[in-house]
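>>> this one's structure only:
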């Protein structure tokens, strides 16, 4: 273990417990939500990382197991995003939006050879890209659906002006959904000035030099931007076409048809 590695021991667990309880207390007493959610998220993180740590060595010895592990990560990301949006019964459409962003990015960096075809390299890069696309997809879809619900009158007005249902929905929800890219844009703009993200720090802790760490982080950030941009674009299109919609009756923009010429509405 290098001198820069995080110290593992009882003190670490005490610090983690204090931070978890502090975050939960802030959320609870600040009326930002349920403090229990913070505790559960922290417990899940510890349990899941402990489980992964136990099996990751075996997984990284096999290319097939590595591919299966990445597929499992992607599936969990799609289901998590679907639950966050509220469309668990249509998780395959969420998976489509995620895949549209993740697959081209991972395919390019692997095919070009900038990321070696080694499990130890593929797993972390895939996890970062999938995780970023998942968050962006969840935020974009939620924003788009909320906007369509809140501004349904404007949607109806657009139809009255001659817009078809999908273009009318896009005019309403696309700008707000695009705000899901703000975190990735801000992180990329300020990297090295405000933050030193995980990939950079991780490569440094692994013993590589600052230049190699910087190259790795730039690749991750730009890859994330590309993956999230495509995922958000596809998600918005799927929301506007009614493929992604919350549980319950289908939104009006998914079934409403404009009357044909000469037909009364």
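That came in fine, so what should we check first? None of these values were measured; they are calculated from a predicted model.

>>> From now on I want contacts and neighbour counts done on CA atoms only, so please keep to that.
Will do.

>>> how close does residue 99 get to residue 148?
Separation of residue 99 from residue 148 (CA to CA, to the nearest Å) stands at 24 Å.

>>> now swap in residue 39 and tell me
Residue 39 is 33 Å from residue 148, by CA to CA.

>>> Specify which residue of those two has the higher count of neighbours.
Set residue 39 next to residue 148 and count neighbours by other CA atoms under 10 Å: residue 148 wins out with 25 against 19.

>>> which residues are in contact with stretch 92-105?
Contacts with stretch 92-105, where a contact means CA atoms under 8 Å, 6 or more residues apart in numbering, come from 75, 78-79, 81-82, 129-130, 133-134, 137, 223, 226-232, 234-235, 238, 243-244.

>>> Stretch 33-51 now?
20-21, 23-28.

>>> before we move on, back to that, what about the contacts of stretch 92-105, which are in helices?
Counted as lying in helices by DSSP state H, out of these, are 75, 78-79, 81-82, 129-130, 133-134, 137, 223, 226-232, 234-235, 238.

>>> which residues in the stretch 1-150 of the chain form helices?
With helices called from DSSP state H, counting those that start in this stretch, the stretch 1-150 of the chain shows them at 10-29, 35-59, 63-85, 91-111, 119-150.

>>> So which of those helices is nearest residue 158?
Among the helices of the stretch 1-150 of the chain, helix 119-150 comes nearest to residue 158, with 12.2 Å by CA to CA.

>>> buried set for the closest one?
119, 122-123, 125-145, 147-148 (16 or more other CA atoms under 10 Å).

>>> burial count for the residue lying closest to residue 90 once chain neighbours are set aside?
Nearest residue to residue 90 in three dimensions, chain neighbours excluded: residue 244, at 6.9 Å (CA to CA, 6 or more residues apart in numbering). Burial of residue 244 is recorded as 29 neighbouring residues (other CA under 10 Å).

>>> Second structure follows, compare the two:
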């Protein structure tokens, strides 16, 4: 076993199994309701990474194969995020914010010449950006739709005061949608002090210097912030316009509830309009 690499053998399988058991036990003790999901996610990760590890060498031999693999990653990310935000039938437009976040950040990296223009360098960067945009889309979409559901009365109050549906939805959902960026911002703030993320460690294991590892990680973190900020903003806009919605949001209530508005909500929205 070379220095810094993982030893693959019976002990590796035992360690993985023990870690899954620990995660499931913690979820059960805390009654988090995700014990089965933890096992499913772990098994899927093992199978998927096993297949990818076998295919990745062939994929990286061709730009066309690499591009096709990136498209596949975007599609899988969109399907995953759609199910987190809504259902696949109604949530599929999440592919727009994911792509909108990845494209400009990736283009700046490529056109800026900061990374080698090789398949083995660009594919991991694309995967990191797609994963970050997927997470931001899922979190911002869920929070925005939750707010619209929980604060339905305020939404109706805004409509009663003359707000357009988009503007009323933004008034209700915008304050919490930005929380989707908290994980990325915390990771960026604490990098080097709390965590040494994968890009940094990967460059070191690949024989690069600590300076090169730090520069690579900095590039990845700032690019992630850009991609996730765009994804969250676009997601919020699509939710406000009703493009991304949930089944319960389709059947909008009739005007019977619009005229009955609490005075506090009326004062709040009327004050903003003034």
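Arrived safely. Since the structure is predicted, the reported quantities are computational estimates derived from the model, not experimental observations.

>>> After superposition, what's the TM-score here?
Once superposed, the chains reach a TM-score of 0.92 (TM-score structural alignment, normalised by the length of the first structure), with 255 aligned residues with a CA RMSD of 1.6 Å.

>>> coming back round to it: deepest of the helices of the stretch 1-150 of the first structure, which one?
Counting by mean count of other CA atoms under 10 Å, helix 119-150 has the highest mean neighbour count of the helices of the stretch 1-150 of the first structure, with a mean of 22.

>>> the inter-axis angle of whichever helix or strand comes after that one versus helix 119-150?
Once helix 119-150 of the first structure ends, the next helix or strand along the chain (criterion: DSSP states H and E) is helix 152-160. Note on geometry: by axes from the mean of the first three to the mean of the last three CA atoms, to 10 degrees, helix 152-160 of the first structure and helix 119-150 are set 80 degrees apart in direction.

>>> Helix 152-160 of the first structure vs the second structure, mean deviation?
In the superposition against the second structure, helix 152-160 of the first structure averages 1.2 Å from its aligned positions (mean CA distance after the TM-score superposition for the first structure).

>>> okay, that helix sits on what stretch of the second structure?
Mapped onto the second structure using TM-score structural alignment, helix 152-160 of the first structure spans residues 152-160.

>>> The matching stretch: how far from the chain's middle?
Stretch 152-160 of the second structure has its C-alpha centroid displaced from the chain centroid by 29 Å (CA atoms, centre = their mean, to the nearest Å).

>>> can you check stretch 141-153 of the second structure too?
Distance of stretch 141-153 of the second structure from the chain centroid (CA atoms, centre = their mean) equals 18 Å.

>>> Ok, stretch 165-176 of the first structure next?
22 Å.

>>> Just the buried residues of it, please?
165-170, 172-174, 176.

>>> Out of those, name the ones that lie in helices.
Counting by DSSP H, the part of those found in helices is 165-170, 172-174, 176.

>>> if we can go back for a sec, and the residue nearest to residue 90 of the first structure, what does it touch?
87, 90, 93-94, 141, 235, 238.

>>> how about a cut-off of 7 Å?
Applying CA atoms under 7 Å, 6 or more residues apart in numbering, we find residue 244 of the first structure in contact with 87, 90, 93, 238.

>>> Now distance to residue 34 of the first structure too, for the residues you listed, in JSON lines please.
Listed next are the contacts of residue 244 of the first structure as JSON lines, based on distance: CA to CA, whole Å:
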{"residue": "87", "distance to residue 34 of the first structure": "22"}
{"residue": "90", "distance to residue 34 of the first structure": "27"}
{"residue": "93", "distance to residue 34 of the first structure": "29"}
{"residue": "238", "distance to residue 34 of the first structure": "31"}
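
>>> Confirm residue 247 of the first structure sits in a helix?
No. Counting by DSSP: H, G, I helix; E, B strand; the rest coil, residue 247 of the first structure is not found in a helix; it is coil.

>>> Skipping adjacent residues, who's closest to it in space?
What sits nearest to residue 247 of the first structure in space, not counting adjacent residues and going by CA to CA, 6+ apart, is residue 87, at 5.9 Å.

>>> is it true that the one you found touches residue 242?
No. Shown here, residue 87 of the first structure and residue 242 do not form a contact pair, counting by CA atoms under 7 Å, at 11.4 Å.

>>> outside of stretch 8-17 of the second structure, which residues touch it?
Under CA under 7 Å, 6+ apart, the answer for stretch 8-17 of the second structure is an empty list.

>>> same thing but at 10 Å, please
Here stretch 8-17 of the second structure makes contact (CA atoms under 10 Å, 6 or more residues apart in numbering) with 1, 6, 19-23, 39, 42, 46.

>>> swap in stretch 143-155 of the first structure?
The contact list for stretch 143-155 of the first structure, computed with CA under 10 Å, 6+ apart, reads 85, 137-138, 140-142, 158-161, 163, 165-180, 235-237, 239-240, 242, 244-246, 251-253.

>>> wait, residue 115 of the first structure sits on residue 122?
Yes. The pair residue 115 of the first structure / residue 122 is scored as a contact, 7.2 Å apart, by CA atoms under 10 Å.

>>> Can you tell me how far the closest residue to residue 228 of the second structure other than its chain neighbours is from residue 268 of the second structure?
Nearest in space to residue 228 of the second structure, with sequence neighbours left out and distances taken as CA to CA, 6+ apart, is residue 133 at 4.8 Å. Residue 133 of the second structure is 34 Å from residue 268 of the second structure, where distance means CA to CA.

>>> Over to residue 216 of the second structure?
Counting by CA to CA - residue 216 of the second structure and residue 268 of the second structure are separated by 47 Å.

>>> Now do the shared contacts for residue 115 and residue 122 of the first structure.
Common neighbours of residue 115 of the first structure and residue 122, counting by CA under 10 Å, 6+ apart, are 106, 109.

>>> For residue 79 of the second structure, which residues are in contact?
73, 87-89, 91-95, 134.
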